[in-house]
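J.: Prediction below, plus the sequence it came from.
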Amino acid sequence: MRDFLTKKITDIQPSGIRKFFDIVSEQPDAISLGVGEPDFDTPSHMTQEGVRSIQEGRTFYTANAGLIELREKISDYLLFRNKVNYDPKTEIVVTVGGSEAIDIALRTFVDPGDEVIIPQPSFVCYEPITQIVGGTPVTIDLKAENQFMLTPEELEGVLTEKSKILILSYPNNPTGGTMDREALIKIADVVKKHDLLVITDEIYAELVYDEPFTSIAELPGMRERTIVINGFSKGFAMTGWRLGFMAGPEMFMEQLLKLHQYTIMAAPTASQYAALAGLKNNWQETVEPMRLSYEERRNYLHHALEKMGLTCYKAKGAFYLFPQISQFGLSSEEFALRLLDEEKLAVVPGSAFGKSGEGFIRLSYAYSIYELKEAIQRLERFVTRLK
């Protein structure tokens, strides 16, 4: 039966996150700091509008690119957040989460042999999708001492005549790292010098702390060579609604829409109406209380980790911390498995996010302060024994 399967699929390793949480699922008494989704409910006015759309019979297909009213609001959002104007009719496509957007972007731009530059640690899907479409993933190991920011020297060091795409993922999962404007300008100079396309995954753009968010698309000369991917999962607590979007130059979006048409048709209608309600009338007031809560939890968790002697970059975005555990002589997977077995505390091994994640673990602070305090007690007991 294996002969029916394509080699490019069987050669792909399963997600390291899913592999670990299959193990976690067998221990229902465990406390988890592993899930990468908000612990908030979707704001009630958004949920109510989604339900209302079903009750009123608005259950038809929308336009392939999404409701035009929603695309107009996304255009307004991107003008505010990214300082870039996109035509809602021709330059924005609503997708089934940011994941679909990543998939169709790579399938649209990557020919066999093209090199895709992937700074790691990073979200788990970039490398396998690149392989599935026949591209060559070229990874860059980001460094904690650089706050997990990509440097122009690191980028220049891996470029060849086959280099085509740079994937940026900031704020970053799993490190919580961000790229400030000055750092992005240096990267943009390299991108333009070598005529690269940028796919920027900005799903955590609403969850930044200490400094404002900057998109590489807003820098001079970058709009025309950048695909912006974002969505409602993280900032608006809509993970299960599966709604994202992508924006870019009309020539690119015309081709991306074609692939979206053949594979998806259109994103879920009720989800689109819920998101439309979220972007109406002072959407910042919906997002800001959640962001402030995450910032409070980040501060608590980071202080607690430092207090117990774990070196940890203080994340400036997303809702993760990425403490170093290599000093204990265990691999990140060994550390996570023993922590789960001995203290019933689940975290994600850093190796799930690429080889440069080895020696770290990912902790999510998308949990209540009460849960975080209990988790810290368990982690501290475990670390004390290892010392």
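T.: Sure thing, it's come through.

J.: Going by C-alpha atoms from here, please, whenever you check contacts or count neighbours.
T.: Will do.

J.: can you pull out the helices in the stretch 201-350 of the chain?
T.: Counting by DSSP state H, counting those that start in this stretch, the stretch 201-350 of the chain has these helices, from start to end: 250-263, 269-279, 283-307, 332-343.

J.: let's bring in a second one:
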Amino acid sequence: MLNSDAVLTTSVVSDRINALQEPQTIAMAKKARELMAQGVDVINLSFGEPDFETPQYIRDAAKKAMDEGYTKYMPVPGYVDLRQAIADKLKRENQLDYQCENIVVSTGAKQALANAVLSLVNPGDEVIVFAPYWVSYEEMVRLAEGVTVTLLGTLENDYKVTAAQLEAAITPRTKLIMYSSPCNPTGAVFTRQELGSIVEVLTQHPQIHVIADEIYEYINFVGEHVSLAQFAEVKERVITVNGFSKGYAMTGWRVGYLAATKQIAAACEKFQSQITSGTCSVAQRAALAALEGGRTSADEMVAAYRRRRDLVVEQVKEISGFKTPTPSGAFYIFPDVSAYFGRTTPAGTVIHTATDLALYMLSDAHVAAVTGEAFGAPNCIRFSTAAADEKLREAFRRIKVSLDKLV
């Protein structure tokens, strides 16, 4: 008799779905929840989610929107007043000139990224991805049947890819570049000078577009945030992606956006119209209130993230096998842990990879983190610092105790 599950796996589910990988951030969070369900006291540093509540004025705006009847279908690219507010924000804070027609509001920045990739990439096109990268970039390229070309920044350069690396990787098939700044998972921030060097390369290759993921824009500890689209030489080829999840602690509201040329924005709107249509009406009104309310709440959260960053950096200094630069933004720390490869756990298991080490820390220290393999950096592990101070102290105390057991 045929196994029905096997039949479903091999003959019903498409090849593109079978080829996709589950994000390891989600996989590790699942493992952590399974242990917690068994009564284990797990400190979960695997998820990139602010631990703050959405500011009250934003929640109040959502309640008001429901009472005012914002419960119907909305325009696919977003309400005009929200898109105008986004355009105004980009002008005010990023010195970028866009109109409503250049803006597409999506169900989270993740959808904005996917819209752009699937609107630009043809089968066989090469997409250069700066690594360490956010886990979904490579899978989005895979869905578009593109070819990912990974460029890994060095620890000595704060994990940032250089212009020379980029120049060496470009081929006639290169269609797109993807990167984030501030970076998930490293917290690295590209300076104006570094981006200027990249622009010099791009001016020699006019066929290449760039997706600049700026979702962590507000969580910046070094001052100036530079958008690649500020460089006039490449502005028409840059798709700037941002959203409300991180800066306004609105992860569950799922509102993101992109800014691009009219042609690319129209393509993304066309694609989105066949997938989800417009983003939740109430969430859009909340996003509008967030922009109208200014950056005070965001700045307060950033002050807390900076304090936690400093706390964790001090804790990591006590762990001799962790090597890491001080993050300049976002809310992660991303140490190189390769010093522990080849060591043996008390149970006799050899640690061969960062994945092995992450699983050991989960089982022994009861701290959940994500292997760097998920981010294109197999020697590293990502820890979120978006947790209360006392949890962070306890997490790294446990980690040090567990790592000291390895021989």
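T.: Arrived safely, thanks for sending. Given the structure is predicted, the values throughout are model-derived calculations rather than measurements.

J.: Nearest to residue 143 of the first structure, out of the helices of the stretch 201-350 of the first structure?
T.: With distances scored as CA to CA, the stretch of the helices of the stretch 201-350 of the first structure nearest to residue 143 of the first structure is helix 332-343 (16.4 Å).

J.: CSV for the helices of the stretch 201-350 of the first structure, including mean neighbour count and distance to residue 359 of the first structure?
T.: Formatted as CSV, these follow (neighbours: other CA atoms under 10 Å; distance: least, CA to CA, whole Å):
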stretch, mean neighbour count, distance to residue 359 of the first structure
helix 250-263, 17, 38
helix 269-279, 23, 39
helix 283-307, 17, 15
helix 332-343, 19, 5
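
J.: contacting residues for the residue nearest to residue 133 of the second structure when sequence neighbours are not counted?
T.: Among residues not flanking residue 133 of the second structure along the chain, residue 375 sits closest, at 5.0 Å (CA to CA, 6 or more residues apart in numbering). Contact partners of residue 375 of the second structure, counting by CA atoms under 8 Å, 6 or more residues apart in numbering, are 131, 132, 133, 134, 135, 185.

J.: Which parts of the second structure are strands?
T.: For the second structure, applying DSSP state E gives strands covering 43-44, 103-106, 126-131, 147-152, 174-180, 209-213, 238-243, 256-259, 332-333, 367-368, 370-371, 381-384.

J.: Look up the counterpart of the fifth one in the first structure, residue range please.
T.: The one in question is strand 174-180 of the second structure. Per the alignment by TM-score structural alignment, strand 174-180 of the second structure matches residues 163-169 in the first structure.

J.: Check which residues of that stretch are buried.
T.: 163, 164, 165, 166, 167, 168, 169 (16 or more other CA atoms under 10 Å).

J.: follow-up on the earlier one: how about the helices of the stretch 201-350 of the first structure, which one is nearest residue 95 of the first structure?
T.: helix 250-263 (7.8 Å).

J.: Quick one: neighbours of the counterpart of residue 128 of the second structure in the first structure, just the number.
T.: Aligned counterpart of residue 128 of the second structure in the first structure: residue 117 (TM-score structural alignment). Neighbour count of residue 117 of the first structure, defined by other CA atoms under 10 Å: 25.

J.: give me every residue that touches residue 117 of the first structure.
T.: 137, 138, 139, 140, 163, 164, 165, 166, 167.

J.: Adding distance to residue 289 of the first structure, write those out as TSV.
T.: What follows is the contacts of residue 117 of the first structure, written out as TSV (distance: CA to CA, whole Å):
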residue	distance to residue 289 of the first structure
137	38
138	38
139	36
140	35
163	41
164	40
165	36
166	33
167	30
